[in-house]
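>>> Okay, predicted coordinates and the sequence, questions at the end:
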Amino acid sequence: MMNNLFLIRPSKVLEREIWEYRQEYFDFGETQVNGSCGLAYHDNFDEWLNLVLSIEKDKLRNNVHTSTFFSIRKEDNKIIGSVKLHHLLTPDLENGAHIAYGIRPSERKKGYGKQQLLLVLDVARDMKIPKVMIACGKDNIASAKTALSCSGILTSEKIYEGAVHQHYWIDLRK
């Protein structure tokens, strides 16, 4: 499959596109924007952007640096998804995993989830992260299929906040 996406870090230049991306989730009745470092919970773009940039560089959340990206479709520069990568996994994050991702509702079921995950796995490899964990609700079939399509191995199921969550590991040393 040809990858027609690229990853970009959020910036002020993308404010209008990021807000449109966020709004689409709300328009589809969703209350969170997976992989966006809490975009749905912020009404002020600059505050959200400052948080995202500081968590990556110097301000730790849960004692971990986190990089946030948006996947952009090359042909029209449309934001297709969001993905965040925790640089390491701590006990506080064992239910949240290394990677969280989402695809905008109107672009789902088109193969973009796998493309986006493969791109962030390259980022993780460049950071010398040996393996990453992805967690998803057992009922989130699309996320599970995405993890499996990128060599994810289901290693456990745990109840977290009243729901069964599956944990997939991807070895990046191969």
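Sure, I can see it.
>>> hey, let's count contacts and neighbours off CA atoms from now on
OK.
>>> How much space separates Ser67 from Leu148?
Note on Ser67: its distance to Leu148, by CA to CA, to the nearest Å, is 23 Å.
>>> I meant Asn50, not that one.
Asn50 is 34 Å from Leu148, by CA to CA.
>>> Pick out whichever of Ser67 and Leu148 has more residues nearby.
Counting neighbours by other CA atoms under 10 Å for Ser67 and for Leu148 shows that Ser67 has the greater number, 25 against 16.
>>> Take this one as well and set it beside the first:
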Amino acid sequence: MATPGFRPTHVVPGRGMPAWETPDPARPTVPLDAYLPVQLVERRGDWGHILCANGWSAWVDGRFLVAVPQDPPTADDGPLARTADPRPLLARTERALTGYRSAVEDLAAGGLDGESFHGRTHGVRVGVVVDGESVWLYDAEHGRWVYADGTRLSTYATEDAPRAEADPGPAPTQVVTPDGP
């Protein structure tokens, strides 16, 4: 039975994910099934406090949750809020790919040997998937994949484990849906 007013904001990734009783890696609980709809109710650093349709809650690595598309805003909702601008990451990706291509051209033309090619390309990491208006970019600077819809970026997956403590930044945020927290 679903909790009254439950509206999922995210789903668990296709491989499932571990969950914890508290935002503490030493307190694991039952792992979550793949594609389970959840509602993100709070963030603390990388940790996300989620609520399931049956009322059960847990802490997860919030960076791995997959956002559920929301209904488009109405005129009464005001202007869309923008998050991170994708253009700087696109520019870094383009520079890295241009540098790699230049090294490949020099290697193919005989201007570089294998060792020099390795030296020029060592540490270069680029990842891009473009599908119509959607793009997934690898942000090597932050070790994460991000998703962009043309106007904003959001983290899709990251290489880091969740941190035990929140960053000493702003206070934790609470996600509020139209039906309340």
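Yes, it's here. Predicted model only: the values in this text are computed from it and were never measured.
>>> Quick check: TM-score for this pair?
Between these two chains, after superposing, the TM-score reads 0.25 (TM-score structural alignment, normalised by the length of the first structure); 70 aligned residues with a CA RMSD of 5.0 Å.
>>> In the first structure, where's the longest helix?
For the first structure, the helix with the greatest residue count under DSSP state H is helix 112-126.
>>> distance of Ser156 of the first structure from Lys131 of the first structure?
From Ser156 of the first structure to Lys131 of the first structure the distance is 15 Å (CA to CA).
>>> Among the two, which residue is more densely surrounded?
Neighbours per residue (other CA under 10 Å) separate Ser156 of the first structure from Lys131, with Lys131 holding more: 16 against 11.
>>> so that one touches Ile153, yeah?
No. At 11.2 Å, Lys131 of the first structure does not count as touching Ile153 under the criterion of CA atoms under 8 Å.
>>> joint contacts of these two?
The contact sets of Lys131 of the first structure and Ile153 overlap at 169-170 (CA atoms under 8 Å, 6 or more residues apart in numbering).
>>> ok, Met133 of the first structure touching Ser156?
No. With contact defined as CA under 8 Å, Met133 of the first structure does not reach Ser156; the gap is 10.8 Å.
>>> For those two, list the residues in contact with both.
The overlap between the contact sets of Met133 of the first structure and Ser156 (CA under 8 Å, 6+ apart) consists of 167-168.
>>> continuing past the biggest helix by length in the second structure, what's the next helix or strand?
Identified as the longest helix of the second structure according to DSSP H is helix 87-108. Sequence-wise, the next helix or strand downstream of helix 87-108 of the second structure (DSSP states H and E) is helix 114-121.
>>> what comes into contact with that following helix?
So helix 114-121 of the second structure is contacted by 100, 103-104, 107 (CA under 8 Å, 6+ apart).
>>> among those, which ones are buried?
Buried by 16 or more other CA atoms under 10 Å: 100, 103-104, out of the contacts of helix 114-121 of the second structure.
>>> Closest to Tyr138 of the second structure out of these?
Tyr138 of the second structure lies nearest to Tyr100 out of these, by CA to CA, at 15.3 Å.
>>> can you map out the strands along the first structure?
Using DSSP state E, the strands of the first structure run over 5-8, 66-73, 79-86, 99-103, 131-137, 153-160, 163-171.
>>> returning to that earlier point: buried residues in the longest helix of the second structure, which are they?
Using 16+ other CA under 10 Å as the test for burial, helix 87-108 of the second structure gives 89-90, 93, 96-97, 100, 103-104.
>>> what's the closest of the residues you listed to Asp131 of the second structure?
Proximity of those to Asp131 of the second structure (CA to CA) peaks at Leu90, which lies at 15.0 Å.
>>> For the closest residue to the closest one other than its chain neighbours, list the residues it contacts.
Residue nearest to Leu90 of the second structure in three dimensions, not counting chain neighbours: Leu137, with 7.8 Å by CA to CA, 6 or more residues apart in numbering. Neighbouring residues of Leu137 of the second structure by CA under 8 Å, 6+ apart: 89-90, 93, 126-129, 145-148.
>>> what residues are up against Gly137 of the first structure?
So Gly137 of the first structure contacts 163-166 (CA under 8 Å, 6+ apart).
>>> tell me which of those residues is nearest to Ile99 of the first structure?
Using CA to CA, Gln166 is the member of the contacts of Gly137 of the first structure that lies nearest Ile99 of the first structure, at 13.2 Å.
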